[in-house]
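Participant: Please find the sequence and the predicted model below.
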Amino acid sequence: MDNPEEAVIPSLLSSGAQGNTDPSEMEHELHDFRSQWRQELSTRSPRGAEPAKDLQRDSYILEQAKVLFMKGSQLEQSGQLYEAVAFYKRATQLVPDIEFHIDFTSFHNSRERQESESSIGSIDNEELEENLVDYFQNLQLSEDSDNQKFCSPEFQQRVTHISVLPVELLNYVLRWVVSVDLDMKSLENFSLVCRGFYLAARDEGIWRSACQKVWGASTGKCKKYGGWRNMFIQRPHLLFNGCYISKLSYVRPGEKSLDNFYRPYHLVEYYRYARFFPEGIIMIFTSPDDPHSVLPKLQLKSAKDTGMLKGMYKLTGDTVTAVLKRVKTKDQSIPYYKKQQRQRNQNDMEMTYHVELELCNMGRKSSAKLQWVKYAVTTKYLMTGQENTCALLDNKGFPPLLFSRVKSYTSSSETPLL
């Protein structure tokens, strides 16, 4: 209603008609009301006169709600209704009547323009789609871009965004992600975030350092594979962010009953674990315990446990050759002062284990299976110097070792990949 006087006059007239009908008195009451109404308008702040900060905050919230609503509209048109509802809810939480603040005509015009441009570009990019993999492999971070930013935030935020970091600093952070344990799985997960992270994770310097860490002096050149990353993926190599595990079982006959009526048989099951480190260290451990209780023992290179074998390995092609010895642990049964006095006897011996394994693929996982080729033990008697070699592989052979990733092995890094 434009003028409150027009709303009050009928009420005054109606009240006057019911009671006092003196025109002078009605005119006096109307004059008092007008003066009171003008006084209230003069003391009240003008409509819409809000502080500048509140206006900026409201405009920022409105823009955020528009972005969320338009994102939900795009998802709805593409058929992703569940995701669209989530964006709609977030937009209405910020501005309940957000649909009345959006100009849909300009949005549709821009959408049609983008579709027309994409249809024209698709004709020009037919040759690019044929070699799409090579195109992405050859992408590099642009050094001529604005402030050399490799990515930009999707929404405005108060905290500092990662895009303000220089490319060189991000590269150093990724070397900490990979670390000396060669956790390339985490690097690949990092590349799935956005295009800028994808290009940063494809840095040839990181993959070249990883190849040199695996193959050392026999790394060679990457021209044959078309890049260091292709070389690391296609060339057979061991996996270091987990453990190779195999489960073995056999039937052992038990003792006969007193009446010789029956004889029990026992099913014996145990596990064999093989852990490799990029420095050329290998650990093999055999235990009947469940992997959840054994795998933490193999996390560090300095691990020691009763029955553990530790040594060095060498990778040649797809063949792994290793020489191991049993880890010496503290013998609590013999006091320290008697160990010095004990003399060497004929039963003192030293055992050396020779292992040869073959790297194989397991489905789509490359180098995820180790097939046994040779497993022998050489016993040397320290008193006489005599050596005996015995092959431990039977006609059936041992079950292959299958790789299993262990997240705790690469949850933290001590030194970056250099």
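Facilitator: Perfect, I can see it now. Being a predicted model, the structure only gives us computed values, none of them experimental.

Participant: From now on I want contacts and neighbour counts done on CA atoms only, so please keep to that.
Facilitator: Fine.

Participant: what residues are up against residue 279?
Facilitator: residue 213 (C-alpha atoms under 8 Å, 6 or more residues apart in numbering).

Participant: Mind listing what's buried along whatever helix or strand residue 268 lives in?
Facilitator: Using DSSP states H and E, the element containing residue 268 is strand 265-276. Residues 271-276 are the ones in strand 265-276 that count as buried (16 or more other C-alpha atoms under 10 Å).

Participant: The structure to be compared is supplied as follows:
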Amino acid sequence: MAAPFEEEPPTEDVLNSFRAEWKRELEGSQQRQTSPLNAEEKLEQDKHKKAREYFQEGVKLEQTGKLYDAIKFYKKAEQLVPDIEKEVYQITSVQVNPQKMNLSAQVKNEDENHNPVEDTNQDNDDITNLIEKFNRDVCLDNKPTIQQEFENNNVRHIGSLPAELLNLIFKWVVSADLDFRSLENCSLVCKGFYLAARDQDIWRQICIRAFGKSSLSHNIEGIPWRQWYLSSASIHYNGCYVSKMTYIRQGERGFQDHESYRAWHMVTYYRLIRLFPGGKMLMVLSADDPSLTAKLMNNRNFCSIQGVLYGEYRVVEKKLVCVLHKTAPKKSAPKISRRKRRDSMIYYDVPDQDFLLEFQIKGKNSKLLYWSSYKIINKYSTGRETEEDITLSDQNFPRMQFVKVGSYHFESSAPL
């Protein structure tokens, strides 16, 4: 007998089964292609994670003072990921900043509930409000202004000193020579030092030292003394004002030189002015190196340079007015016998001289002095006085530029 007739499956079912099998094959090939990439990414992620763990462990060791062990972990982290520090900073800043913002908001709300505080709606990092910000942080933390980084009961920390004693220490830092650079460097240490360096009493005494007691009556509006000093100050104390002058002079002809030969020499010399706090000053003319000459001008009462002039100065509306004195040497009259009185020597009257100088203060940060006038007053022993008005020119009297001298504020001789 013939085999029974078998019905063929419908065409649509065959197509559907073919499509499903084809889809499974495609998905399988894609998984086989992506599986090596996923493995490489996983290895890279594990390496970055391990590097972050090494770096954070190094941070913990550094905070506890174990610097040598911390360096080992830092090196391991950098060997795995060279830019690990930037990566850790980005990850931790994204995670920590929202918490800090919420915490600060809670603290502000609590403070407003107990003690209302004005909402200034300004950035806390604004440099103009650092004093207010640091004072607010100290009040909220309820801790000393200067805190220990590591607890050590065997050593007494500077933060435990009373405010009056810390104020005296900073007056020694400023010293009588007004060393502002050292004071500003101290203010960069911590919040407590920043507040101590901005103390009103210190800057009030600085203004008195720089401008005299008359400055107390000038600050009528009650501006903070530091701000008032920075807006009023126009001279510098940690260096000298220097100018260079040159001229040509004819030399003498030697016995071997030809009659038509004439020697000419280029002469160079320097004028240096040193201003001291309190109105004292020095002026020197010297042909030596100005850097060496300036180091000898470190005392307002004594200078070993020959021909140095001592005087006083005042600053009046961007003008520097100076008065320098030169006393004539006193000569003792020799004893003359009666026989030689007729043929006695005649001595000329050498006058005492006062030099009146006036400058215009200009330039960036007020570091340039331009000559305005120069007068010499001769005072004779007979009471006669004469006045000479010197003609000013850019060649003979060029502008004077301020140059810092590091040895001036090397040590403090007296407190503010």
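Facilitator: Yep, that arrived. Remember, predicted model here, so these are calculated numbers, not experimental data.

Participant: in the superposed pair, what's the mean gap between the strand holding residue 268 of structure 1 and structure 2?
Facilitator: Once fitted to structure 2, strand 265-276 of structure 1 is off its aligned match by 1.3 Å on average (mean C-alpha distance after the TM-score superposition for structure 1).

Participant: re earlier: make JSON lines from the buried residues of strand 265-276 of structure 1 and add distance to residue 351 of structure 1 to it.
Facilitator: Formatted as JSON lines, the buried residues of strand 265-276 of structure 1 follow (distance: C-alpha to C-alpha, whole Å):
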{"residue": "271", "distance to residue 351 of structure 1": "21"}
{"residue": "272", "distance to residue 351 of structure 1": "19"}
{"residue": "273", "distance to residue 351 of structure 1": "19"}
{"residue": "274", "distance to residue 351 of structure 1": "19"}
{"residue": "275", "distance to residue 351 of structure 1": "20"}
{"residue": "276", "distance to residue 351 of structure 1": "21"}
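
Participant: Can you report how many residues neighbour residue 169 of structure 1?
Facilitator: 10 (other C-alpha atoms under 10 Å).

Participant: Correct me if wrong, but residue 229 of structure 2 is in a helix.
Facilitator: Yes: assessed with DSSP: H, G, I helix; E, B strand; the rest coil, residue 229 of structure 2 lies in a helix.

Participant: After alignment, which residue of structure 1 pairs with it?
Facilitator: Applying TM-score structural alignment, one finds that residue 229 of structure 2 aligns to residue 232 in structure 1.

Participant: ok, that match to residue 300 of structure 1 distance?
Facilitator: With distances taken as C-alpha to C-alpha, to the nearest Å, residue 232 of structure 1 is found 24 Å from residue 300 of structure 1.

Participant: just residue 247 of structure 1 next, same as before
Facilitator: 23 Å.

Participant: likewise residue 164 of structure 1?
Facilitator: From residue 164 of structure 1 to residue 300 of structure 1 the distance is 36 Å (C-alpha to C-alpha).

Participant: Over to residue 118 of structure 1?
Facilitator: 53 Å.

Participant: about what we covered before: who touches the match of residue 229 of structure 2 in this structure?
Facilitator: 207, 210-211 are the contacts of residue 232 of structure 1 under C-alpha under 8 Å, 6+ apart.

Participant: Neighbour-wise, which one of these leads?
Facilitator: Top of the contacts of residue 232 of structure 1 by neighbour number is residue 210, holding 26 neighbours under the definition other C-alpha under 10 Å.

Participant: Leaving out sequence neighbours, find the closest residue to that one.
Facilitator: In this structure, residue 210 of structure 1 finds its nearest non-sequential neighbour in residue 182, 6.7 Å apart by C-alpha to C-alpha, 6 or more residues apart in numbering.

Participant: mind listing the strands for structure 2?
Facilitator: Here structure 2 has its strands, by DSSP state E, at 239-250, 264-275, 280-286, 309-315, 319-326, 352-362, 368-379, 385-389, 400-404.

Participant: could those strands go into a markdown table alongside distance to residue 56 of structure 2?
Facilitator: A markdown table is the format used below for the strands of structure 2 (distance: least, C-alpha to C-alpha, whole Å):
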| stretch | distance to residue 56 of structure 2 |
| --- | --- |
| strand 239-250 | 47 |
| strand 264-275 | 53 |
| strand 280-286 | 57 |
| strand 309-315 | 57 |
| strand 319-326 | 58 |
| strand 352-362 | 53 |
| strand 368-379 | 52 |
| strand 385-389 | 74 |
| strand 400-404 | 44 |
